[in-house]
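>>> test case, fold it:
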Amino acid sequence: MRPFASRAHAGIRSLALALSAGLISVIASQSSTAAERIDDFGDNPGDLLMYLHRPADAAAGLPLVVALHGCQQSASVFDDETGLVALADEIPFLLLLPEQQEANMFNSCFRWYDTDDNQPGLGESASILSMVDFAIRTEGVDPDEVYVLGLSAGGAMTAVLMANYPDRFAGGAILAGLPYGCNRPVNAFDVGWYWRHTFGLDGIDASYACGIVVSSLTDRDPEDWRRFVLDTLPAEPAQWPPISLWQGTGDETVDPDNLQELTEQWTALHGIDTVADSREEMGGIVREVYSGAAGDPLVETWSLDGFGHAVPVDPDGEPETCGLEGAFILDADICAVRRIAEFWQLR
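Down below sits the predicted model:
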């Protein structure tokens, strides 16, 4: 176990409070989950828990989807409520749900901001990859069909995993999350970052806030965002996984402008420009797609007008319902996990 007290930091507490500000409490009942807890999955330097849901007709060669909950959530409130379990049974795919422990982080946030946890082979990043390897080894998962998605701090940890191991994931999705490396300086002469890091901004340690609090957004150039990722790797991969990015304009926890920063980071990594190749409007929802030279969609963005800090679900959807409303999971008349699976071409 990693005692949280030994790694306490005032900025971390500010981060967690910011991530949970203005949101309702977690659903009281978290005792049941559709997934099985796996205790001995291998190396676990991040001291995380592992849950695995197998669809009824599970067989060798299925894809694997890794789903990372947000702060104040758990695996048990991120499976059925998001619509992931029903979708896993329908497609089918195996569903892996890592879970944070309060002993690691008092607000149950994945530690995307900590260099002991967000670098290849270290901490929570290594623990989640160990879970993936376990599923490949014991469940016959297709290693070329591993995907990852996450909300909020789980979205930021999704960015970590895709940056740390781009050749291990076939696709990703970040919902109300943050770009990789957003809490680091551009260079040794980044006086603005040093000022925020040392003195904070409006009482928040902005080296951790990283655009979480409105007006504290860390604005970087696309090439800086690209470099932050490449700095972690021994070599650039032959190709980057496609990514789906979701953000509500009414989010008061994560600055909605992070959608633009994430778009800049991932279009830069894919070597494409930030001009969308297609745009689709559905009421207050706007989807834009950024394609490669061959016309294949590499980055898609979803902007939901007035939507808050949550996974979009569609409990009354036709012909398929999707998810249940709860803390951090809100009705938007669109099923995010289904749209993400379609983007990944999981059918």
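>>> when you work out contacts or count neighbours from here on, use the C-alpha atoms and nothing else.
Will do.
>>> so which bits of the helix or strand hosting Val337 are buried?
Counting by DSSP states H and E, the element that carries Val337 is helix 336-343. Applying a neighbour-count criterion of 16 or more other CA atoms under 10 Å, one finds 336-338, 340-341, 343 buried in helix 336-343.
>>> go on, stretch 283-296?
Result for stretch 283-296 [16+ other CA under 10 Å]: buried residues 285, 287-291.
>>> could you do stretch 205-218 as well?
205-213, 216-218.
>>> now render these as CSV, adding distance to His309.
CSV is the format used below for those (distance: CA to CA, whole Å):
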residue, distance to His309
Asp205, 21
Ala206, 20
Ser207, 21
Tyr208, 18
Ala209, 16
Cys210, 16
Gly211, 14
Ile212, 11
Val213, 12
Ser216, 17
Leu217, 16
Thr218, 19
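>>> redo these as CSV? Include secondary structure.
Converted to CSV, the buried residues of stretch 205-218 look like this (DSSP: H, G, I helix; E, B strand; the rest coil):
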residue, secondary structure
Asp205, coil
Ala206, helix
Ser207, helix
Tyr208, helix
Ala209, helix
Cys210, coil
Gly211, coil
Ile212, coil
Val213, coil
Ser216, coil
Leu217, coil
Thr218, coil
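>>> nearest to Val311 among those residues?
Closest approach to Val311 among the buried residues of stretch 205-218 (CA to CA): Ile212, at 16.7 Å.
>>> here's the other one to compare against:
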Amino acid sequence: MIKQRKSLVFLMAVFLLSFVLVGCSQSGTEFTQADDILSGEVTVAGTGGSDGLEALAPSPVSNARVEIDGQEVKTDSNGVFQFEDLEPGEYEISVKADGFRKSTQQINFEGGEKLDLEIELEEFDGASLAGDFISKTYGSGWGGGMDYKVYIPSTYDGSEEVPLVVMVHGCTQNPDDFAAGTQMNEIAEDENAIVIYPQESDGHMNQCFEWWGDQNRDQGQASQIAGMTEDTIADYSIAEDEVYIAGLSAGGAMAGNVAALYPDIYNGVAVAAGLKYEVAGSEMDAFTAMSSGGSNPEAAGIRAHEDAQGNDEIMPVMVFHGDADHTVAVVNGHQVLEQWATTNDLAYDGQNNDIINDTPDEVINDEVPGGRSYELSVYEDPEGNPLMQKYIVNGMGHDWSGGDHAGSYTDPTAPDAGELLMSFFAAYHNNDEDPEDPEDPEDPEDPEDPEDPEDPEDPEDPEDPEDPEDPEDPEDPEDPEDPEDPEDPEDPEDPEDPEDPEDPEDPCYTDEVTATVLDHYVAERIDVTTYNELGLEIGYDAEITLYKVDGDWVQEDELPGDCL
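Predicted structure coming up:
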């Protein structure tokens, strides 16, 4: 890892993060606990103090993000933070501040004990650059340095954690070409995500990442890519459960290798026109595998799980492959999915028992408007959430699915892999992390849930004094659902009743359109995330009616409770 430091005339500037007991007169960096409250101060050490120079006092760091045990607070203008209700125990404390690398340290927090703690922060370049493409070098690991580029969207300001996507290019490509072709920087602008692009730097004649041979954690190109990913997580405000990796061809195979070896870093992998884990023992063997696939994907899945060295994390997977690919035969796309089914099966419960398997739970045949048709196979986890997807695109050659001809090896008439991977991985993450209603994972905020007595928008709850739809008829106990139309008890929910002139909700929407999910997406009534969710739920060619309410298009179950 290359460390950027400013050279001063008389001494090297060292940045020190200090957690100081508020009100304590002792020198040094301390923690204390009183009534289960942990407080401290974040500072940057001053410089000088030698050769006649007066030492500068430490300065506070405001808005530094301090995290302990999933709790995060920000320091105030004086660099002070406080945690309440912290139980004694072992914790990892981490601090992020723009302009410095993330710092972490393990602490053993016991009631009333004072701990001296010093964490050194390293300055790095490029932290404040937004909407720019920055060149960097990762300098540690096997084989020396590896160049890479980082795209920081103009929407990034460091105030909130954002997704990170690692994009691994194919042979004869480079980061600029791959970024232009996949349009991933443009997608990052829309999604407020950071993207990094490793560059093959070992002198391969075709600039191919060396995905063949034995793969091992902490050595080889895979370790370099993982290292630059960790550096980027430390450099920027990254949501560490939204770190994804994707690649094309040799880069697709390498992306699969990296994800298999480091499931503790990555939360999703997309393999485009790539190959399964350890499919070839040498570069010569690689050509055979590219044309006819490898042997025993299940065994490869077992090896991948073993090589992760106990890091058992379920990995959302996407596969994109053209059935007219004559460079990397489509059989490889199928084998990638088979390998990951076994790897995920073992990661789930430690047993190869087919709880997660390569039999699709749903197969969807669809097409891009004016473009290629494709078959989408969906594979669910044991909780019923889509975990893996495989797109086999009819007529597509050796290309990145979607994108733009501004870069090489793209097919803009195919499903847009960049858009799809962002929405699919985010959807899986949201399903996996839904804490609101474990009994209803697909509708955690259902405003019309008749079982929810506290639902303020439930029009059918006569007991609800805060019901905004029923505030004006307290003397009509016989018709709690239609307080303003006592003469029409048979049709209390008819918003279009011409005989009911006193209905203030008539009409509650200004337009309605019935069309396929695909047509709604093309007409921009729904975004790509909703398109994906509805496509997986009811099919992309299924018809659904959308209603326009206050300028937004909503589904029937999202309408106000007494609208229909």
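>>> can you give me the TM-score here?
Here the TM-score for the pair of chains, by TM-score structural alignment, normalised by the length of the first structure, is 0.76; 280 aligned residues with a CA RMSD of 2.0 Å.
>>> the longest helix in the first structure is where?
Ranked by residue count, the top helix of the first structure under DSSP state H comes out as helix 123-139.
>>> buried set for that helix?
By neighbour count with 16+ other CA under 10 Å, helix 123-139 of the first structure contains the buried residues 123-136, 139.
>>> how about stretch 513-525 of the second structure?
Residues of stretch 513-525 of the second structure classed as buried: 515-521, 525 (neighbour count, 16+ other CA under 10 Å).
>>> then Ser244 of the first structure would be within a strand, right?
Yes: Ser244 of the first structure sits within a strand when classified using three-state DSSP.
>>> residues touching it, list them.
Neighbouring residues of Ser244 of the first structure by CA atoms under 8 Å, 6 or more residues apart in numbering: 172-174, 299-302, 340, 343.
>>> need these in TSV (columns: distance to Pro312 of the first structure and secondary structure).
Formatted as TSV, the contacts of Ser244 of the first structure follow (distance: CA to CA, whole Å; DSSP: H, G, I helix; E, B strand; the rest coil):
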residue	distance to Pro312 of the first structure	secondary structure
Gly172	16	strand
Ala173	13	strand
Ile174	12	strand
Val299	19	strand
Glu300	16	strand
Thr301	14	strand
Trp302	11	strand
Ile340	11	helix
Phe343	16	helix
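>>> what's the farthest-apart pair in the buried residues of stretch 283-296 of the first structure?
Pairwise distances across those (CA to CA) peak at 19.8 Å, for the pair Ile285 and Ser291.
>>> quick one on the thing from earlier: and the buried residues of helix 336-343 of the first structure, which is closest to Leu87 of the first structure?
Arg338 (7.1 Å).
>>> list the contacts for the closest one?
Arg338 of the first structure sits next to Leu87 when contact means CA under 8 Å, 6+ apart.
>>> stretch 133-150 of the first structure: end-to-end distance?
When the termini of stretch 133-150 of the first structure are compared using CA to CA, to the nearest Å, they are 19 Å apart.
>>> swap in stretch 293-313 of the first structure?
Span of stretch 293-313 of the first structure from end to end, CA to CA: 33 Å.
>>> which parts of it are buried?
297-305, 307-313.
>>> where does the corresponding residue of the second structure for Trp240 of the first structure fall, secondary structure wise?
When the second structure is aligned by TM-score structural alignment, Trp240 of the first structure is paired with Ile314. Under the criterion of DSSP H and E, Ile314 of the second structure resides outside all helices and strands.
>>> ok, now which ones touch the residue nearest to Ile314 of the second structure when sequence neighbours are not counted?
Excluding the flanking residues, the one nearest Ile314 of the second structure by CA to CA, 6 or more residues apart in numbering is Asn344, at 5.4 Å. Listed by CA under 8 Å, 6+ apart, the contact set of Asn344 of the second structure reads 313-315, 356.
>>> re the thing from before, what's the longest helix of the first structure in contact with?
Here helix 123-139 of the first structure makes contact (CA under 8 Å, 6+ apart) with 41-48, 50, 59-60, 64, 66, 96, 98, 110-111, 116-120, 141-143, 157, 160-161, 164.
>>> check stretch 90-105 of the first structure too.
1-4, 35, 47-55, 57-58, 62-69, 74-75, 79, 84-85, 88, 108-111, 128, 131-132, 141, 346-347.
>>> the helices in the stretch 51-200 of the second structure, which residues?
Assigned by DSSP state H, counting those that start in this stretch, the stretch 51-200 of the second structure shows helices spanning 175-182, 184-191.
>>> I'd like to know which of the ones you listed is closest to Ala300 of the second structure.
Of the helices of the stretch 51-200 of the second structure, nearest to Ala300 of the second structure by CA to CA is helix 175-182, at 28.3 Å.
>>> equivalent range in the first structure for that closest one?
Residue span in the first structure matched to helix 175-182 of the second structure, by TM-score structural alignment: 75-82.
>>> okay, the buried residues of stretch 513-525 of the second structure in JSON lines with secondary structure next?
Formatted as JSON lines, those follow (three-state DSSP):
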{"residue": "Ala515", "secondary structure": "strand"}
{"residue": "Thr516", "secondary structure": "strand"}
{"residue": "Val517", "secondary structure": "helix"}
{"residue": "Leu518", "secondary structure": "helix"}
{"residue": "Asp519", "secondary structure": "helix"}
{"residue": "His520", "secondary structure": "helix"}
{"residue": "Tyr521", "secondary structure": "helix"}
{"residue": "Arg525", "secondary structure": "coil"}
